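A structural model of the following input is requested.
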Amino acid sequence: MEVIIAAPDELARLAAGAIEKLILARPAAVLGLATGSSPLGIYDELVRRHEEGGLSFAKARAFMLDEYVGLPADHPERYRNVIEKEIAGRVDFAPGAVRGPDGLASDLPASCAEYDDAIAAAGGVDLQILGIGTDGHVAFNEPGSSLASRTRIKTLTEQTRADNARFFGGDIDQVPQHCLTQGLGTIMRAAHIVLIATGRAKADAVHQLVEGPVSAMWPATVLQHHPHVTVLVDNAAASRLQLADYFRSTYAAKPVWQGL
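Predicted coordinates:
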């Protein structure tokens, strides 16, 4: 696990640079897209590189991490619409190239199994973008989630619903109670995972992710078992890291050719 501590705009550039390098080397790469506020800087930087530098996503595919259950197809907070607004509709993905779990499926368990199969059939995710919740969840894998879980339906904790209420006019009652999410086992199959976290509110979760024991109580800690994880954090999110100075020194000494 590589931990990089830098300003938010630099973190976005680093993540976008890794994605650009991947797509230039493999135009048909498979990306994993996350929602929430953490990846927005990455998406803005990718759009800039698309518009100004010609970075093309025309042959790439992408899979979303999660989706609310039951939100109408035209609801602005339906994650498929959020991803369309923030990144998919701003670059040149081909029609149908970006897929997400179907929160309106008549048979949710079957739809979840089909989604996991579709990721595998695409050859797996080459680079997965992740955020992290204040309670350590990734995607919608809440505390207590199986570390080997696959895409499935989950009940959201009150903490997650409270955190997400800001997207629903501050009204927690408008936040769905259920979601579909890639499981931790599904996420762990990605070749490269890039997790980004900013702000003091994420400091405890980042500390557990990087330095705590692996535990279902902090689901993101399963990433300690992944062979290629990059954790991008600003000073505030890194404020509880005991090894922060070490991470800063190793990044300062990082060979220029190495990349993420």
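
from here on, contacts and neighbour counts on C-alpha atoms
Noted.

all strands of this structure, in order?
Using DSSP state E, the strands of the chain run over 2-5, 30-33, 61-64, 66-68, 98-99, 127-130, 152-155, 178-181, 192-197, 229-233.

of those, which is nearest Leu22?
Among the strands of the chain, strand 127-130 comes nearest to Leu22, with 8.3 Å by Cα to Cα.

relative to the whole chain's centre, how far out is the closest one?
Its chain's C-alpha centre and that of strand 127-130 lie 5 Å apart, by Cα atoms, centre = their mean, to the nearest Å.

go on, stretch 46-61?
The answer for stretch 46-61 is 19 Å, by Cα atoms, centre = their mean.

buried sites along it?
By 16 or more other Cα atoms under 10 Å, the buried positions in stretch 46-61 come out as 46-50, 55-57, 60-61.

most widely separated two among those residues?
Arg48 and Arg61 (19.1 Å).

make JSON lines from the strands of the chain and add distance to Ala105 to it.
Putting those into JSON lines (distance: least, Cα to Cα, whole Å) gives the following:
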{"stretch": "strand 2-5", "distance to Ala105": "38"}
{"stretch": "strand 30-33", "distance to Ala105": "21"}
{"stretch": "strand 61-64", "distance to Ala105": "16"}
{"stretch": "strand 66-68", "distance to Ala105": "11"}
{"stretch": "strand 98-99", "distance to Ala105": "14"}
{"stretch": "strand 127-130", "distance to Ala105": "25"}
{"stretch": "strand 152-155", "distance to Ala105": "11"}
{"stretch": "strand 178-181", "distance to Ala105": "10"}
{"stretch": "strand 192-197", "distance to Ala105": "28"}
{"stretch": "strand 229-233", "distance to Ala105": "32"}
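
could you also give me the structure for this next sequence, so I can compare it with the first?
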Amino acid sequence: MRVIILDSAKDVAQFAANTIIDTVNRKMRPTLGLATGSTPIEAYRAAIDAYKANRVSFAQTVTFNLDEYIGIKEEHIQSYRYFMNQHFFSHIDIPLSNTFLPSAASLNEAQLHKNAHQYEEAIKKAGGIDLQLLGIGENGHIGFNEPTSSLRSRTRIKSLSESTIEANKRFFKNGEYQPRLALTMGIETILESRQLLLLATGSKKANAVKDMVEGPLTAMCPASALQLHQDATIVIDSEAADKLVMKDYYLWCEQQRQDLE
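The predicted structure is shown next:
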């Protein structure tokens, strides 16, 4: 696990954008795993700027998002399809037919199970994910894999924790229906990606970051599963790194890496 500690959230976003751009430029038909939430937005903006400056084209890129709320339509302002269109897809040259999210508008359980299986098959058909972008919840979740999620889990229906529902409440109007279920890639699905890039910023993420990096491998902190991956990079700002016991060591290691390069 490579831990990179940067000065600011802006630096974290730019590092992520550069990694996305490098992956897309190196691959003939790159496949990206994407995430929603406040942390990736700035990374998407930086990637959009690079596209507008002719530094990258997404015309041959295929994307798979981590998750989608169950029970709201794609055009709903709080759906993750809407989020991705607004914050990324509509600003670059990617065909929308190359962008995939779990199909979760149905409230029929059998149909949702079928959709989850089809999502797994679509990822396999695309050749797997080259680079998976991740955030981390305050309780250590990745995607919507909440604490106690199986480390061998695949795309499936997942109940959201009370803390996740509370954290996302700010995005919904008073009295508006707020989903409590989601279709999410499983932890094993995520770990099959060839490269993982997790972003975390702000002091609220410090405890989760510490548990992920320095804690035991446990389903109580789903993000700790990244310890098992051969190419996982954790990019955090100084606030998110505040609780790390070995912070100085990670800074030293990164300096040695840069000197070698």
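
overlay the chains and give the TM-score.
The TM-score (TM-score structural alignment, normalised by the length of the first structure) is 0.95; 257 aligned residues with a Cα RMSD of 1.4 Å.

thinking again about what came up before, save the buried residues of stretch 46-61 of the first structure as JSON lines, and put in distance to Glu114 of the first structure too.
Converted to JSON lines, these look like this (distance: Cα to Cα, whole Å):
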{"residue": "Leu46", "distance to Glu114 of the first structure": "29"}
{"residue": "Val47", "distance to Glu114 of the first structure": "30"}
{"residue": "Arg48", "distance to Glu114 of the first structure": "34"}
{"residue": "Arg49", "distance to Glu114 of the first structure": "33"}
{"residue": "His50", "distance to Glu114 of the first structure": "31"}
{"residue": "Leu55", "distance to Glu114 of the first structure": "31"}
{"residue": "Ser56", "distance to Glu114 of the first structure": "28"}
{"residue": "Phe57", "distance to Glu114 of the first structure": "24"}
{"residue": "Ala60", "distance to Glu114 of the first structure": "20"}
{"residue": "Arg61", "distance to Glu114 of the first structure": "17"}
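
in helices only, show me those residues.
Members of the buried residues of stretch 46-61 of the first structure lying in helices (criterion: DSSP state H): 46-50.

could you dump the residues you listed into a markdown table and include distance to Asn81 of the first structure?
Shown next, in a markdown table, are those (distance: Cα to Cα, whole Å):
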| residue | distance to Asn81 of the first structure |
| --- | --- |
| Leu46 | 18 |
| Val47 | 17 |
| Arg48 | 20 |
| Arg49 | 22 |
| His50 | 20 |
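
tell me which of the residues you listed is nearest to Tyr251 of the first structure?
For those, the nearest to Tyr251 of the first structure is Leu46 (23.0 Å; Cα to Cα).

quick check, the closest one in contact with Ala16.
Yes: because the distance of 5.7 Å satisfies Cα atoms under 8 Å, Leu46 of the first structure is recorded as touching Ala16.

now list whatever residues contact both of these two.
Common neighbours of Leu46 of the first structure and Ala16 (criterion: Cα atoms under 8 Å, 6 or more residues apart in numbering): none identified.

any idea how many residues pack against Lys125 of the second structure?
Neighbour count for Lys125 of the second structure, taken as other Cα atoms under 10 Å: 9.

tell me the counterpart of it in the first structure.
Mapped onto the first structure by TM-score structural alignment, Lys125 of the second structure lines up with Ala121.
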